[in-house]
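Asks: with the input below, show me the fold.
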Amino acid sequence: MKPVALAIHGGCGVMAKSDLREEEWEAARADLAASLRAGWAVLSKGGSALDAVEAAVVVMEDSPHFNAGYGAALNENAEHELDASIMNGADLDAGAVSAASRIRNPVKAARAVMEKSGAVLLTGAAADRFAERCGLEMVAPDYFTTQRRQDALAAMKEHAKAGTAAAASEAEKHGTVGAVALDADGHLAAATSTGGYNNKPEGRVGDSPIIGAGTYARDGVCAVSGTGQGEFFIRHVVGHEIASRIAYRGETLEMAANGVIREDLKSYGIGAGAVAVDGAGNVCAPYNTAGMFRGWTAGDGALYVASHDEVFCVETLEASA
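Replies: Okay, the predicted model is just below:
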């Protein structure tokens, strides 16, 4: 049986365990599990890695627990500017949107950019108009707003006034969602979606829509989706760097991903994390913060989710065909 695998993250901007009631943590983990089920439903029937990562990310974009789509961060003007990308490891085709404000599921728009636009990245109002022409579901910008993000924006503005922004919690700063997959045909894919960070400058674009930085996939090597302070992911071209360590230095997936997330980025003192899968179906989910929403499942169908150190085996799904 050919290996298949799926891994997701809901961002490394995870608050301390004491900041939420246990039922709230359970709700977030339940949405992670739902995301995995959506992606696995594709893979277990012989579907493509590209379809699987899109399906998994859509579930997290629709959840208020993660910083993407519904529940996304607010910029300095209390507005939403959403970024997303998707990449097909089979042919290195990719699509992305940035600073969108009306697309319910930005990852779907990224897929449409890849397949229908002739471009890789569309931005701002033009991205919204393109998505609308493609028949994607559009919403009013306030659809994305939740009380938690309004509270986080207020907290970050207070930090800015006091000059303590660097000391803000990861949950106050940022978050991202993403998925990586290997399908039964040996193809890899990755997708990432985010609202950016709370109180970000108007027009700021992070790594999530930048191919090679926050999202990267190459058949036979690996697929990567990152989360953290995007400026550093762009500078280090994190997704491509992890793939290059595997392809050119012969490192294992775990060595490469840990080397970038836990070593290369360590000196900057920033929060960072990623999920990655290689061509053999190995999965890695390194992070350097107190926690990272994450989950994975592979050929045996066992579904795992986690937010902090403890990993929960939720159920065993139907094994892949």
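
Asks: rest of the way, CA atoms for contacts and neighbours
Replies: Will do.

Asks: from Leu136, how far off is Ser307?
Replies: When distance is defined by Cα to Cα, to the nearest Å, Ser307 is 31 Å away from Leu136.

Asks: so for those two, which sits in the more crowded spot?
Replies: The residue with more neighbours, out of Ser307 and Leu136, is Ser307; 26 against 17, by other Cα atoms under 10 Å.

Asks: the residue lying closest to that one once chain neighbours are set aside: neighbouring residues, count only.
Replies: Using Cα to Cα, 6 or more residues apart in numbering and skipping residues adjacent in sequence, the residue nearest Ser307 is Phe293, 4.3 Å away. A count of neighbours around Phe293, defined by other Cα under 10 Å, yields 26.

Asks: then Leu92?
Replies: Neighbour tally, Leu92, other Cα under 10 Å: 14.

Asks: cool, and Ala119?
Replies: 12.

Asks: name the helix or strand for it, please.
Replies: Assigned by DSSP states H and E, Ala119 belongs to neither a helix nor a strand.

Asks: returning to that earlier point: list the contacts for the residue nearest to Ser307?
Replies: For Phe293, the contact set (Cα atoms under 8 Å, 6 or more residues apart in numbering) comprises His9, Gly10, Gly11, Cys12, Val14, Arg29, Leu32, Val305, Ala306, Ser307, His308.

Asks: now with 10 Å, please.
Replies: Residues near Phe293 by Cα atoms under 10 Å, 6 or more residues apart in numbering: 8-14, 28-29, 32, 65-66, 175-177, 273, 285, 287, 305-308.

Asks: so Lys173 is in contact with Thr164, correct?
Replies: No: if you go by Cα atoms under 10 Å, Lys173 and Thr164 don't touch, sitting 11.9 Å apart.

Asks: which one of those two has more residues nearby?
Replies: Neighbours per residue, other Cα under 10 Å: of Lys173 and Thr164, the larger number sits with Lys173, 25 against 12.

Asks: excluding its backbone neighbours, what's nearest the residue most central in space within the chain?
Replies: In the chain, the centroid-proximal residue (Cα atoms, centre = their mean) is Gly178; its distance is 2.2 Å. Spatial nearest neighbour of Gly178, chain neighbours left out: Thr192 (4.1 Å); criterion: Cα to Cα, 6+ apart.

Asks: secondary structure class for the one you found?
Replies: When classified by DSSP: H, G, I helix; E, B strand; the rest coil, Thr192 comes out as strand.

Asks: quick one: the strands in the chain, in order.
Replies: 5-11, 82-88, 93-100, 121-123, 177-182, 188-194, 215-218, 222-228, 272-278, 283-284, 293-298, 302-306, 311-316 (DSSP state E).

Asks: distance of the residue nearest to Gly178 relative to Phe66?
Replies: Look at Thr192 and Phe66: by Cα to Cα, they are 12 Å apart.

Asks: before we compare anything, build this one as well:
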Amino acid sequence: MKITFYVLLLVSPVIINMEKIQPPGLKGKIVLLIHGGAGNFKESDLTPVQQKIYEKYLREALEEGYKILDGGGSALDAVEASVKLMEDAPVFNAGKGSVLNKEGHVEMDASIMHGKDLKAGAVAVVRNVKNPISAARMVMEKSNHVLLAGNGADEFAKSIGMEMEEEDYFITPSSFEQWKKANEPASVPKGINKHGTVGAVALDQNGNLAAATSTGGVLNKLPGRVGDSPIIGAGTYADNNSCAVSATGHGEYFIRLTIARSIAALMEYKKISLEQAVNEVIHERLHKSGGTGGVIAVDKNGNFTVSHNTTGMFRAWRTEKRCEIRFFKE
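Replies: Modelled structure (predicted):
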């Protein structure tokens, strides 16, 4: 089968709140979506060089996960692989490049969920595990728990042989500079105003869904603060009966509104489409509450949607027929 491959980087300032593609209802289809954070940034906030850098890392993460799906691999493996690459990239606020808390330390959160059996794993407030998303998966597969936090989570990861790093590994010149600016009297941190999260959702050839999310949290947060990313149902959710969702945004609002689970519940109980459910949650409930952010989501039939109520969101997706990478509303 001949596959036509497109990479599209759109920088148009034209505003669109929703992107939706409904691929033909063929058995065995595969879909992968990823995101690298949403926030109120616009085209003028990114130089052409910066745009190319973000595009490069998004493309690599997309290709890594899609390669697994295309080879018959699982959605769970695909989302972990994509998120892991974004954790390793220094430009996103997850893993290497995570923002610092009020005391100047890195505290990272992540979660993963399998739609086939609703199994899930998460870690919160970790400082030394190189890839929090892989630690989250190990919590799911090698413990009797769903969420481990703090030193206990780091020790668990170390005890099963996961790769660990000193804190300096995660701190980049950019994240350190942001933290310094944030702690200057009467100072507003400069740079892109974006929510610090990466994530992925996927549908594999066997019809299974999976979702994964990872973050460094909020710049200058209080030590011990936990956002929505490691909370199942808030920042991450996957159920083969409905959809898979990974969120990025103002975590406190996403927790209160159980954003990810709400989308799945609307589909399940109101029998509405993925697009309708996402639109109701992001552009009505989240908007009315005062929260900002967005989601990527794919349903059990391969329909998928990206939606955000911010001026920008780093996102990309690939199916058998199409690949796109976008930054801004258009």
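
Asks: where does the TM-score land?
Replies: The TM-score (TM-score structural alignment, normalised by the length of the first structure) is 0.91; 304 aligned residues with a Cα RMSD of 1.7 Å.

Asks: circling back: just tell me what the residue nearest to Ser307 of the first structure corresponds to in the second structure.
Replies: Superposed on the second structure with TM-score structural alignment, Phe293 of the first structure falls opposite Phe314.

Asks: ok, the equivalent of Ala152 of the first structure over in the second structure - contacts?
Replies: Residue correspondence to the second structure (TM-score structural alignment): Ala152 of the first structure is matched to Gln178. Residues near Gln178 of the second structure by Cα under 10 Å, 6+ apart: Val99, Leu100, Thr172, Val188, Pro189, Lys190, Gly191, Leu219, Asn220.

Asks: ditto for Lys194 of the second structure
Replies: For Lys194 of the second structure, the contact set (Cα under 10 Å, 6+ apart) comprises 36-41, 92-93, 218, 248-250, 293, 310-314.

Asks: gap between the counterpart of Ile255 of the second structure in the first structure and Pro209 of the first structure?
Replies: Structural alignment places Ile255 of the second structure opposite Ile234 in the first structure (criterion: TM-score structural alignment). Ile234 of the first structure is 10 Å from Pro209 of the first structure, where distance means Cα to Cα.

Asks: try Phe293 of the first structure
Replies: Separation of Phe293 of the first structure from Pro209 of the first structure (Cα to Cα) stands at 20 Å.

Asks: map Leu33 of the second structure onto the first structure.
Replies: Using TM-score structural alignment, the partner of Leu33 of the second structure in the first structure is Ala7.

Asks: pull the contacting residues for the aligned residue in the first structure for Ala120 of the second structure.
Replies: Under the alignment (TM-score structural alignment), Ala120 of the second structure pairs with Ala94 of the first structure. By Cα under 10 Å, 6+ apart, the contact set of Ala94 of the first structure is 85-88, 110-115, 119-121, 189-191, 209-211, 215-217.

Asks: quick one, which of those are buried?
Replies: The neighbour count (16 or more other Cα atoms under 10 Å) marks 85-88, 110-114, 120-121, 189-191, 209-211, 215-217 as buried among the contacts of Ala94 of the first structure.

Asks: before we move on, back to that, how many neighbours does the corresponding residue of the second structure for the residue nearest to Gly178 of the first structure have?
Replies: Using TM-score structural alignment as the criterion, Thr192 of the first structure maps onto Thr213 of the second structure. Number of residues near Thr213 of the second structure (other Cα under 10 Å) recorded here: 38.

Asks: next: Ser18 of the first structure.
Replies: When counting by other Cα under 10 Å, one arrives at 7 neighbours for Ser18 of the first structure.

Asks: can you check Gly249 of the second structure too?
Replies: Gly249 of the second structure has 29 nearby residues by other Cα under 10 Å.

Asks: repeat for the one 5 residues further on
Replies: Each residue near Phe254 of the second structure was counted by other Cα under 10 Å, and the total is 26.

Asks: which ones are touching it?
Replies: If you count contacts by Cα under 10 Å, 6+ apart, then Phe254 of the second structure has 227-229, 231, 233-235, 247-248, 260, 282, 286, 291-294 around it.

Asks: buried among these? Need that as a selection in PyMOL.
Replies: The PyMOL selection below is limited to those of these classed as buried (16+ other Cα under 10 Å):
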select buried, resi 227+228+229+231+233+234+235+247+248+260+282+286+291+292+293+294
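
Asks: hang on, the earlier thing: now the match of Ile255 of the second structure: how far from Gly89 of the first structure?
Replies: Counting by Cα to Cα - Ile234 of the first structure and Gly89 of the first structure are separated by 20 Å.

Asks: those two - which one has more neighbours?
Replies: Shown here are Ile234 of the first structure and Gly89; by other Cα under 10 Å, Gly89 has more neighbours (25 against 18).

Asks: which non-adjacent residue is nearest that one?
Replies: Spatial nearest neighbour of Gly89 of the first structure, excluding adjacent residues (Cα to Cα, 6+ apart): Arg218 at 3.9 Å.

Asks: now do Ser174 of the second structure
Replies: Per Cα to Cα, 6+ apart, closest to Ser174 of the second structure is Gly97, 7.7 Å.

Asks: equivalent range in the first structure for the helix of greatest length in the second structure?
Replies: Looking across the second structure with DSSP state H, the single longest helix is helix 48-70. Counting by TM-score structural alignment, helix 48-70 of the second structure falls onto residues 22-44 of the first structure.

Asks: how far away from the center of its chain is the matching stretch?
Replies: Taking the mean of its C-alpha atoms, stretch 22-44 of the first structure sits 14 Å from the chain's own mean (Cα atoms, centre = their mean, to the nearest Å).

Asks: again, but for stretch 213-230 of the first structure
Replies: 9 Å.

Asks: mean per-residue distance, the longest helix of the second structure versus the first structure.
Replies: On superposition with the first structure, the mean distance recorded for helix 48-70 of the second structure (mean Cα distance after the TM-score superposition for the first structure) is 0.7 Å.

Asks: strand 323-328 and that helix, what's the angle between them?
Replies: Here helix 48-70 of the second structure runs at an angle of 140 degrees relative to strand 323-328 (axes from the mean of the first three to the mean of the last three Cα atoms, to 10 degrees).
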